[in-house]
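Undergrad: sequence? don't have it. structure:
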């Protein structure tokens, strides 16, 4: 299955509780004048994937406005406050009919289209039957591609857990693709955003 199809699901529903009480949203922080969530979506749209779905929840209207005009599918997660698992379930359920789901976090400014394509290439080389994850010098990170066969395992997730729990318990082979520091670089605080070249907006 060298032509195994992959759908990208971007998780952008969370509350970003570590940003403090100032009301600023990290996904609306701008990098080179582009909101982080839009930058992540453009990265995904450039990859060799069948579709790009964005899971929204917290401040949904602002996130959708930042993504205006892009060829995306939005999935609303009304349960976003319960943690990441609900967003993963919402995205996985929406992105049906592909062989794999590439789960991408919207707050990782270092991830490039080339990184995504490297993961998708590895997934296809494995016949669509392996978990593929980005690592940095052996340390597991994101994004992760989950084969369609793990759908039921995803549906059983609860709380603030993501794909890592499935990777740990699945019997499927796991292929690591080293994408450098980008695999572990996410922005959780205003300081993180400034340190990675971003500017807080609203």
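TA: Sure thing, it's come through. Treat the numbers as computed from the prediction; the structure is a model and nothing was measured.
Undergrad: use CA for all of it now, contacts and neighbours both
TA: OK.
Undergrad: can you show me the helices along the protein?
TA: For the chain, applying DSSP state H gives helices covering 36-45, 60-66, 84-94, 113-125, 151-155, 163-169, 190-195.
Undergrad: of those, which is nearest residue 106?
TA: Nearest of the helices of the chain to residue 106, taken as C-alpha to C-alpha: helix 36-45 at 5.5 Å.
Undergrad: what are the contacting residues of the closest one?
TA: Contact partners of helix 36-45, identified using C-alpha atoms under 8 Å, 6 or more residues apart in numbering, comprise 8, 10, 12, 26-31, 51-52, 63, 66-67, 71, 106-109, 111-113, 116.
Undergrad: take this one as well and set it beside the first:
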């Protein structure tokens, strides 16, 4: 049987620091969120891909892609609610979940595939990327952590589980510091446009 990995793109943030919905801002030939979806879709290792959203503007951008969309009515309560909605709506036979931020423009297919390959060789491990020593996303959790992930609260995502299971965490090192960069402010968006 194929090891089903569910890709869950977290795209339900309120973009408070940006002052407007950042995920629909122009990037390359599309938008920030479309760039994330296209990058994830370019990897053939996923059994399914879900996008958890709150904004109708984001939904309008992603509905043309062949991905499962999940509306998060509780997004204001933090990232944990998107993690929970993603898992609740994913394939019950999934062997692992990869959580991908919708606002990391420098994440590449190669990075995603390197993380998946690390998990395939270490299927009991939580896989966490380190960008020049700094922990980041996307992260992969084996399905045995499903219930723990469903119990998280607030805006911490899976960090508390990673901290509480340090013996199960495998770090994958990347030397591209920009890969871990996410866009939160107008200044960060403008910096991104200069690089891309």
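TA: It's in. Only a predicted model underlies this, so the values are computations on that prediction, with no experimental measurement involved.
Undergrad: ok so, going back, and the buried ones among the contacts of helix 36-45 of the first structure, selectable in PyMOL?
TA: In PyMOL syntax, the buried subset of the contacts of helix 36-45 of the first structure is picked out as below (16 or more other C-alpha atoms under 10 Å):
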select buried, resi 8+10+12+26+27+28+29+30+31+51+52+63+66+67+106+107+108+109+111+112+113+116
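Undergrad: strands - which of the contacts of helix 36-45 of the first structure land there?
TA: Taking DSSP state E as the definition of strands, these contribute 8, 10, 12, 30, 31, 51, 52.
Undergrad: show me what the fourth one aligns to in the second structure.
TA: Matched to the second structure by TM-score structural alignment, residue 30 of the first structure sits across from residue 26.
Undergrad: among the ones in strands among the contacts of helix 36-45 of the first structure, which one sits closest to residue 129 of the first structure?
TA: Nearest to residue 129 of the first structure out of those is residue 8 (C-alpha to C-alpha; 16.8 Å).
Undergrad: do I have it right that the closest one meets residue 105?
TA: No. Between residue 8 of the first structure and residue 105 there is no contact under C-alpha atoms under 8 Å: 10.4 Å.
Undergrad: ok so, going back, residue 139 of the first structure: which of the helices of the first structure is closest?
TA: Comparing these by C-alpha to C-alpha, helix 163-169 comes nearest, at 12.1 Å.
Undergrad: by contact count, what packs against the closest one?
TA: Other helices and strands packing on helix 163-169 of the first structure, by 3 or more C-alpha pairs under 8 Å, 6 or more residues apart in numbering; DSSP states H and E, are helix 151-155.
Undergrad: the helix it packs on maps to which residues in the second structure?
TA: With TM-score structural alignment as the criterion, helix 151-155 of the first structure aligns to 146-150.
Undergrad: buried stuff in that stretch?
TA: 146, 149, 150.
Undergrad: same deal with stretch 83-103 of the first structure?
TA: For stretch 83-103 of the first structure, using 16+ other C-alpha under 10 Å, the buried residues are 83-92, 94-95, 98-103.
Undergrad: could you do stretch 131-144 of the first structure as well?
TA: Per 16+ other C-alpha under 10 Å, stretch 131-144 of the first structure contains these buried residues: 131, 132, 133, 134, 135, 136, 140, 141, 142, 143, 144.
Undergrad: same check, this time on stretch 170-186 of the first structure
TA: For stretch 170-186 of the first structure, using 16+ other C-alpha under 10 Å, the buried residues are 172, 174-186.
Undergrad: distance between the ends of it?
TA: Start and end residues of stretch 170-186 of the first structure are separated by 25 Å (C-alpha to C-alpha, to the nearest Å).
Undergrad: any idea how far residue 16 of the second structure lies from residue 104 of the second structure?
TA: From residue 16 of the second structure to residue 104 of the second structure the distance is 17 Å (C-alpha to C-alpha).
Undergrad: so what does residue 137 of the first structure match up with in the second structure?
TA: Matched by TM-score structural alignment, residue 137 of the first structure corresponds to residue 132 in the second structure.
Undergrad: check residue 111 of the first structure too.
TA: By TM-score structural alignment, residue 111 of the first structure lines up with residue 107.
Undergrad: hmm, that match is touching residue 180, no?
TA: Yes. Residue 107 of the second structure is in contact with residue 180 according to C-alpha under 8 Å; the separation is 7.3 Å.
Undergrad: can you tell me which residues contact the match of residue 30 of the first structure?
TA: For residue 26 of the second structure, the contact set (C-alpha under 8 Å, 6+ apart) comprises residue 32.
Undergrad: find me the equivalent region of stretch 63-76 of the second structure in the first structure.
TA: Mapped onto the first structure using TM-score structural alignment, stretch 63-76 of the second structure covers residues 68-81.
Undergrad: quick check: buried residues in that stretch?
TA: Buried positions in stretch 68-81 of the first structure, judged by neighbour count with 16+ other C-alpha under 10 Å: 72, 74, 75, 76, 77, 79, 80, 81.
Undergrad: against residue 191 of the first structure, how distant is the last one?
TA: Translated: residue 81 of the first structure. 24 Å.
Undergrad: again with the first one
TA: Distance of residue 72 of the first structure to residue 191 of the first structure, computed by C-alpha to C-alpha: 30 Å.
Undergrad: any idea how far the closest residue to residue 142 of the second structure other than its chain neighbours lies from residue 6 of the second structure?
TA: Closest residue to residue 142 of the second structure apart from its sequence neighbours, by C-alpha to C-alpha, 6 or more residues apart in numbering: residue 96 at 4.2 Å. For residue 96 of the second structure, the distance to residue 6 of the second structure (C-alpha to C-alpha) stands at 6 Å.
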